[in-house]
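Participant: The following block contains a protein sequence and its predicted model.
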Amino acid sequence: MRFNFFSRNNAQTVNHAGAEAYVLTPQLELYAAVATASLNDQYYEKADTRLLRLRELIAKNNPQFVAQLAVYAREQLHLRSVPLVLAVELARIHNGDSLVARLMGRVVQRADEITEILAYYAQANARSGRKTLGRLSKQVQRGLAEAFNRFDGYQLAKYDRDGAVRLRDALFLVHPTAKDAAQQALFDQLVRGELPTPYTWETELSAQGQVAYATPQERETAFRQKWEELIGSGKLGYMALLRNLRNILEAKVSAEAMTLVCATLASQPAVARSKQLPFRFLAAYREVKTVQSGHVAAVLTALEDAIAHSAANLRGFGADTRVVVACDVSGSMQQPISAHSKVLLYDVGLVLGMLLQSRCQQVITGMFGDRWKQVALPRGPVLRNVDEFYRREGEVGYSTNGYLVIRDLRQRREVVDKVMIFTDAQLWNSTGDGGTIAREWAEYRRTVASQARLYLFDLAGHGATPLEVRPENGVALIAGWSDKVFDVLNAVENGGSALSEIEKIEL
């Protein structure tokens, strides 16, 4: 078993709530911080503080591991901003080989990510604007030049947006060599601002909005027809479809168009290609529920099918494996994952918890705050179960007495194999009785179930855990908001770890 990367002498510390906690190794702390990074202010940590901590952790880790983690975050966890941050920060401290250039080529998957990297490069190096960016490091320049060569005219036009750095600015900074005459012509058009306007749902609706209409009814008809045209064209991407379900329903498109919408949402190949994070389906589900339309029931069913497809390869546990799924509903979990999102950390935990519950044969589900409460729910309807949990979260209060989950098992002497806790890992005891999850877990393993394992699903990445993450303690750490956390779970079950999954990445 490959557990040699866990520290054998974890220093005890305190968490943000002042409760006892344990320090992670630099590798584990960086992994948890990256997998949960929204780069927005959080309940316990400001965005600037998280960036500073990321910078310090990058310096403490092996450059190869940092690069592998950046690619893992981009390609497996489907995160966009934090892999770019890792690439730029690594470029600031590492040179002498082609690692940074290769990394840039892997994490840049959209044309606008070139400009995002350059904007962050300016910020990280205390510069502002294209003219003050100065010369790029050779490896950054080489990696971004190779990225430029991958994009066609449609992609360049689609992502040529206003900002501190434009694609035209990036072209002058990076100096990519066109791979052929056709691409050189595209570069020349980009410089002159003459790239053709791409056909996207945004440009189509924007153009529709510029038309003068004689009556509101005429405008309503025009937009309904435009949505029907976009839906029928097949050029409305999956994410755009998810985000516009309310608009589509409120436009009162035809039954034929709605049938196509539902078929697309519920298509397993379309779901797989879309690479949506599971909580995106929850956000769409909640938006649709508020709309008054005869098509709402069909759309909700399609969204249930979609999230089921998104976890089609999720390996649960068989009939003989006894599992506990415990979701933290404390006050700090009521934090939006970003400034522009209605989705809370609490929601992410519930979605992941219900996905796991849907794949287990013998499972206890529940939530904890001031108290621990088991909640029996049917297997299958993931999004409906999440909303049922959400409706009942006030029943247990808003503290973080996670130790009660284990105490309940110990006092009832109930033998289970796996305990899954979805939390921000800032557990503390509001009762004053001295109980901690670390002590309860040790006693439970000693007196009730010596082979039980606890999986701490860290949804915030604050850098410390309420238990020591060590195999002899039966404790493993898994971080992130993606269904890919269950790939890590499977790896741990087979003798690996989160870090071993990252170290498989080839650069």
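Facilitator: Arrived safely, thanks for sending. Here the structure is a predicted model, which means the values were calculated and not measured.

Participant: Every contact and neighbour count from this point should use C-alpha atoms.
Facilitator: Noted.

Participant: what helices or strands is the host helix or strand of residue 82 leaning on?
Facilitator: Per DSSP states H and E, residue 82 falls inside helix 81-93. Applying 3 or more Cα pairs under 8 Å, 6 or more residues apart in numbering; DSSP states H and E, we find helix 81-93 packed against helix 47-60, helix 63-75, helix 99-107, helix 112-124.

Participant: For residue 375, find the nearest of those helices.
Facilitator: When the helices and strands packed on helix 81-93 are compared by Cα to Cα, helix 63-75 sits nearest residue 375, at 33.0 Å.

Participant: quick one, helices of the stretch 151-300 of the chain?
Facilitator: In the stretch 151-300 of the chain, the helices defined using DSSP state H, counting those that start in this stretch lie at 153-158, 167-174, 181-192, 201-209, 216-233, 238-243, 245-250, 255-265, 268-274, 278-289, 296-310.

Participant: another structure for you, compare them:
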Amino acid sequence: MAKFNVRGARAAASSPVASERIPTGRTHEGAPGHARDAKSELFLLAVSNMVGEDSFYEKSGDRDDRFRALVHKVAVEDVEWLAAFLPWLRAEAGMRSAPVVAALEAVRARLGAGLHGGNRQLVASVLRRADEPGEALAYWMSAYGRAIPKPVKRGVGDAVLRLGTEFNYVKWGSEGKGIGFADILNITHPGDRKGSAQAGRFQGPWQHDLFGYAVKRPYRPDAPIPASLETLTRRDALLSMPVGERRRVLEDPETLRRAGITWEALAGWLQGPMDAAAWTAIIPSMGVFALVRNLRNFDQAGVPDEVARRVAERIADPEVIRRSKMFPFRFLAAYNAAPSLRWAWPLEQALNHSLANVPALGGRTLVLVDRSGSMFGRVSQRSGLDRADAAAVFGTALALRAGAADLVEFGTGHRPVEVRRGESLLAVLQRFHSMGGTNTAEAVRANYRGHDRVVIVTDEQAWGGVRGAHPAGQVPESVPVYTWNLAGYRYGHGPSGTGNRHTFGGLSDAAFRLVPLIEARRTAAAGWPWQN
């Protein structure tokens, strides 16, 4: 009788985040810990790492040292992988500091190993916002001194050519920073070198004029603005207006936009309060992140309903949210902070749009959300939310979209979270609690009842338990178990990468797209998120 060559037999899928099968360490709470290979550990750490900030179990210095060591290893062993990962980390996963630090540390490691190809491109690929060239140079000089290698200078210079516009100079080029725009130009000399497709290519004569003016201005504040720089000319005219006449300009918001006046600069320019008239004038020029961040301020200033309606339309626009790359938990933070209910529906829509990758899984799904004490450390120092909130957002979204799902929160104990078909995601989030410790294995054992898959959203720092070697050990090996790691600690709570045991990570929904790929068995191996 055939045992293996039978109808319905399929190749067993594997997934990219791979760990050892037999644990060699311990989680921070004492359970057997499964170490991962360098790329897997780096991936999980990078997609959740706010560089320079403590996590619940790791001090920032220890965490950053581990990050640097992993980058150095991978940069020397597999730079092609790193060159694909870092742009994805910046653009799709929405991380800012981690890819910049990783690119610079990768260049340092590669130069130390005598490897020179592709280093400039690594640096340029992660600098996507106009303040990041200055951030990159400041990081290098603070860590390694003022001797900056040519690949770093030229990579930064390539980004400056791409990002160097009048508006960006006005918004991000303040001489009040440690490294101002003039300093960046003096260090990197963008456009002055030959030898690549990017070097030496100004966007136009106006950019040549902008760079020349920017270099002069710190030493000659009265230097004339070149005629080609229309934004700076208009801004200079507004700055020259008597303070008593400036509020008249609020009646013409287009004048503010064309002069590059941002919402951050408007109050200082007016030298007065940001009242309803001021917000009404500047709102058309604001990006969606700034809009979401200022909903409370709009209400406190008494912004008219018609203006609020236009704000709500932008927040609820799926394309606007897609381009913003905002983390889903940002919308929960805004919902918790905004006093007016008029923002509830657009924020609900924005939250759903930001979770576009969450699949509608068929069959029965068990979703377990970690609400232990370690999950209540903040995602970042500037964030109003913690990893427990992020876990609740992702777990609830998955449960609401699944064909049939049981949603459970766990810690020391465990309890079901009610989910009614068709109800608001924000409403479900109000039912979560703090649950103490991290008894993951018991939560899985007690709630698994023949489900088709199990999803655990956690930091993986499980208690050492008496039932089974690891949480996924409570589920038959034929049933897929997906761990979504939100913290990136060294040791995981179980094996992953093969045998229906898979680990993803990150603070965005990007990882979810791998679940249906694995279950469809399109290939024997599901690749990294940027490969699918």
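Facilitator: Thanks, I have the structure now. This one's a predicted model, so the numbers in the text were calculated from it and none came from an experiment.

Participant: How alike are these chains, TM-score-wise?
Facilitator: The TM-score (TM-score structural alignment, normalised by the length of the first structure) is 0.86; 461 aligned residues with a Cα RMSD of 2.2 Å.

Participant: Mind putting the helices and strands packed on helix 81-93 of the first structure into CSV with mean neighbour count and distance to residue 327 of the first structure?
Facilitator: Below are those laid out as CSV (neighbours: other Cα atoms under 10 Å; distance: least, Cα to Cα, whole Å):
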stretch, mean neighbour count, distance to residue 327 of the first structure
helix 47-60, 17, 24
helix 63-75, 23, 24
helix 99-107, 24, 32
helix 112-124, 21, 35
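
Participant: To residue 503 of the first structure, which of these lies closest?
Facilitator: helix 63-75 (6.5 Å).

Participant: what residue of the second structure takes the place of residue 282 of the first structure?
Facilitator: Here residue 282 of the first structure is matched to residue 332 in the second structure, going by TM-score structural alignment.

Participant: Relative to residue 326 of the second structure, how far out is its match?
Facilitator: According to Cα to Cα, to the nearest Å, residue 332 of the second structure and residue 326 of the second structure sit 11 Å apart.

Participant: Neighbour count: those two, which is higher?
Facilitator: residue 332 (24 against 21; other Cα atoms under 10 Å).

Participant: thinking again about what came up before, tabulate the helices of the stretch 151-300 of the first structure (JSON lines), appending distance to residue 27 of the first structure.
Facilitator: Output for the helices of the stretch 151-300 of the first structure, formatted as JSON lines (distance: least, Cα to Cα, whole Å):
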{"stretch": "helix 153-158", "distance to residue 27 of the first structure": "36"}
{"stretch": "helix 167-174", "distance to residue 27 of the first structure": "32"}
{"stretch": "helix 181-192", "distance to residue 27 of the first structure": "41"}
{"stretch": "helix 201-209", "distance to residue 27 of the first structure": "41"}
{"stretch": "helix 216-233", "distance to residue 27 of the first structure": "45"}
{"stretch": "helix 238-243", "distance to residue 27 of the first structure": "32"}
{"stretch": "helix 245-250", "distance to residue 27 of the first structure": "40"}
{"stretch": "helix 255-265", "distance to residue 27 of the first structure": "38"}
{"stretch": "helix 268-274", "distance to residue 27 of the first structure": "30"}
{"stretch": "helix 278-289", "distance to residue 27 of the first structure": "26"}
{"stretch": "helix 296-310", "distance to residue 27 of the first structure": "29"}
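
Participant: Indicate which one of those helices is closest to residue 66 of the first structure.
Facilitator: helix 167-174 (23.6 Å).

Participant: Check the mean deviation of that closest one from the second structure.
Facilitator: Mean deviation of helix 167-174 of the first structure relative to the second structure after superposition (mean Cα distance after the TM-score superposition for the first structure): 1.0 Å.

Participant: against the second structure, where does that helix fall?
Facilitator: Counting by TM-score structural alignment, helix 167-174 of the first structure corresponds to residues 181-188.

Participant: One more: stretch 236-245 of the first structure?
Facilitator: Going by TM-score structural alignment, stretch 236-245 of the first structure sits over residues 286-295 in the second structure.

Participant: And stretch 26-37 of the first structure, by the same measure?
Facilitator: Going by TM-score structural alignment: stretch 26-37 of the first structure matches residues 38-49.

Participant: what's near enough to touch residue 447 of the second structure?
Facilitator: The contact partners of residue 447 of the second structure, taken as Cα atoms under 8 Å, 6 or more residues apart in numbering, are residue 366.
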